[in-house]
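> Sequence isn't available, so here's the structure alone:
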C-alpha cells in the first residue's frame, strides 16, 4: 500500500504514458467510476494524444515512473462557451485518498485559472462517488443538478451530478 509521503510527479500526457493510462482505465474499479469503456486498447489513448489542440490539457500523476492518475481539462471551442471548460479524472484505486487527486486537480485548476483564463469549470460525477464529490467540493465545485439514469454501469442505470466551479475575480476599482 502506498504511503502518503510517496513522491508523486506530474507530467503532460505523452506517448511514454499510453500503456500506463490504458492499464489505469482498464482496472474494473476505475472503469465503473468513469465513462470509459472497459478493455480499451492503447490505440484509443494514442488517438487522443494525436490531437494537437492547445484547448486540451492532459496530465498524468506518476510514482516511480508508473501512471497512478490522470486528469483532462478541455476548454470549450464554441465562441460563446470559450470562458468554460470540462474536467475528467481517474486515480488508481491503491492511490485514492492519498492526495493524488488533489495534486492533479490543483494543477488543472492552476492552468485553467492562470493560463487559459477560464471562468467556469464543469464536470459530471456519479452520484454515489462520495470520495470524488468531496474532493471536488474541497476545490470549490458546487452541485448544479442531478442527471437521472445518466449512464449504464454494471447492467443498471446510475445517476450523476453536474458540478461546476466559478472563478470569482475581484472587481477593478
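It's in. What you see is a predicted model, and the numbers here were worked out from it, not measured in a lab.

> can we go C-alpha only for contacts and neighbour counts from here?
Will do.

> What ranges does this protein have for its helices?
Assigned by DSSP state H, the chain shows helices spanning 18-26, 28-31, 42-50, 100-114, 130-138.

> Most tightly packed of the ones you listed?
Counting by mean count of other C-alpha atoms under 10 Å, helix 18-26 has the highest mean neighbour count of the helices of the chain, with a mean of 20.

> what packs against it?
Secondary-structure packing of helix 18-26 (3 or more C-alpha pairs under 8 Å, 6 or more residues apart in numbering; DSSP states H and E): helix 42-50, strand 66-75, strand 84-91.

> What is the distance between it and the centre of its chain?
14 Å (C-alpha atoms, centre = their mean, to the nearest Å).

> And for residue 132, nearest residue in space, chain neighbours not counted?
residue 125 (7.4 Å; C-alpha to C-alpha, 6 or more residues apart in numbering).

> Please report how far the one you found lies from residue 144.
Distance of residue 125 to residue 144, given as C-alpha to C-alpha, to the nearest Å: 12 Å.

> Tell me which residues touch residue 146, please.
127, 159-162 (C-alpha atoms under 8 Å, 6 or more residues apart in numbering).

> next up, a second structure to put side by side with the first:
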C-alpha cells in the first residue's frame, strides 16, 4: 500500500492535511463553484452528506492520497490535491487538484501544493511516474504544470463536450528523475 501513511505536508503558504469530515464545508463550496466546475469539467452535484461520507472514508484508502489544501496560519480549506489511479506494478499514479474558486486562484496555493505533493511522492515512495490530464482551455493550469516540470505527452481530442462545444484534454506527466534534476 503505497499511500498507507497519510502525511501532513507543511509549506510556506499552504499546509496539506489528510482530508476528513472537518473539510466538508470547503469541499461543498468547491464542488458548487461555477468556475471550478467549468475548469474541471464536472457533472452533477453530490449531496452534502455523500461528501461527508466520502471525506470520512479517504484515510482508509491505501491506494490513494487525498489531501486538503489549507492556508498556513489560519488553516482555511482552499482546495484538495489527490493522488489516485495507483498502478503499483508500473509505479505510477494520477494527480488531480482543484482549488475552491477565484478567491484561491492566483495566490500560488496550487503550485505549492503540487510541489509539496511531488516532493513527498518522489522522496518517500517508490513511485516513478505521476500523470495528469487537464483541459486545454485551462491555460493557467497548463502553465503551472509546465513550470513545475510536467511534460506534455499527448492530446485527447474532443474529450469534453460542454455547452455544445468540444474541448481537448492535454496529457502530461513528470518522472522521478525529472523531479530530482529540476531547477528549484
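Thanks, I have it. Bear in mind that the values here come from a model prediction, so they are computed numbers and not experimental data.

> Just the TM-score for the two chains, thanks.
The TM-score (TM-score structural alignment, normalised by the length of the first structure) is 0.83; 163 aligned residues with a C-alpha RMSD of 2.2 Å.

> Residue 125 and residue 144 of the first structure: which is more packed in?
Higher neighbour count among residue 125 of the first structure and residue 144: residue 125, with 24 against 12, using other C-alpha atoms under 10 Å.

> list the buried ones in stretch 49-61 of the first structure?
For stretch 49-61 of the first structure, burial by neighbour count (16 or more other C-alpha atoms under 10 Å) applies to 49, 57-61.

> just to revisit the earlier point, the residue nearest to residue 132 of the first structure contacts residue 164, doesn't it?
No - Residue 125 of the first structure lies out of contact with residue 164 (C-alpha atoms under 8 Å); the separation is 10.8 Å.

> what about the aligned partner of residue 94 of the second structure in the first structure, distance to residue 166 of the first structure?
Correspondence of residue 94 of the second structure to the first structure, assessed by TM-score structural alignment: residue 86. Going from residue 86 of the first structure to residue 166 of the first structure by C-alpha to C-alpha gives 12 Å.

> Chain neighbours aside, what residue packs nearest to the residue most central in space within the second structure?
Centroid check for the second structure by C-alpha atoms, centre = their mean gives residue 97 as the closest residue, at 2.2 Å. Once flanking residues are discounted, residue 97 of the second structure sits nearest to residue 81: 4.3 Å by C-alpha to C-alpha, 6+ apart.

> Now do the contacts for that neighbour.
66-69, 95-98, 113-114.

> So it versus residue 117 of the second structure, what's the distance?
8 Å.

> quick one: common contacting residues for residue 125 and residue 144 of the first structure?
With C-alpha under 8 Å, 6+ apart, residue 125 of the first structure and residue 144 have common neighbours 161-163.

> Can you lay out the residues you listed as a markdown table showing distance to residue 137 of the first structure?
Listed next are those as a markdown table, based on distance: C-alpha to C-alpha, whole Å:
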| residue | distance to residue 137 of the first structure |
| --- | --- |
| 161 | 12 |
| 162 | 12 |
| 163 | 9 |
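
> show me what contacts residue 30 of the second structure?
Residue 30 of the second structure touches 36, 79, 98-101, counting by C-alpha under 8 Å, 6+ apart.

> no no, residue 34 of the first structure
Per C-alpha under 8 Å, 6+ apart, neighbours of residue 34 of the first structure: 89-90, 125.

> That one matches what in the second structure?
Match for residue 34 of the first structure (TM-score structural alignment): residue 40.

> Check residue 159 of the first structure too.
Checking TM-score structural alignment: residue 159 of the first structure goes with residue 168.

> Quick check: the gap between that match and residue 124 of the second structure.
34 Å.

> cool, and residue 44 of the second structure?
36 Å.

> Those two: which has the busier surroundings?
Higher neighbour count among residue 44 of the second structure and residue 124: residue 124, with 11 against 8, using other C-alpha under 10 Å.

> What's the more buried one aligned with over in the first structure?
In the first structure, the residue equivalent to residue 124 of the second structure is residue 115, according to TM-score structural alignment.

> Kindly report the same for residue 155 of the second structure.
Residue 155 of the second structure maps onto residue 146 in the first structure, by TM-score structural alignment.

> roughly how far apart are the corresponding residue of the second structure for residue 54 of the first structure and residue 176 of the second structure?
Counting by TM-score structural alignment, residue 54 of the first structure lines up with residue 62 in the second structure. Noted for residue 62 of the second structure: a distance of 21 Å to residue 176 of the second structure, by C-alpha to C-alpha.
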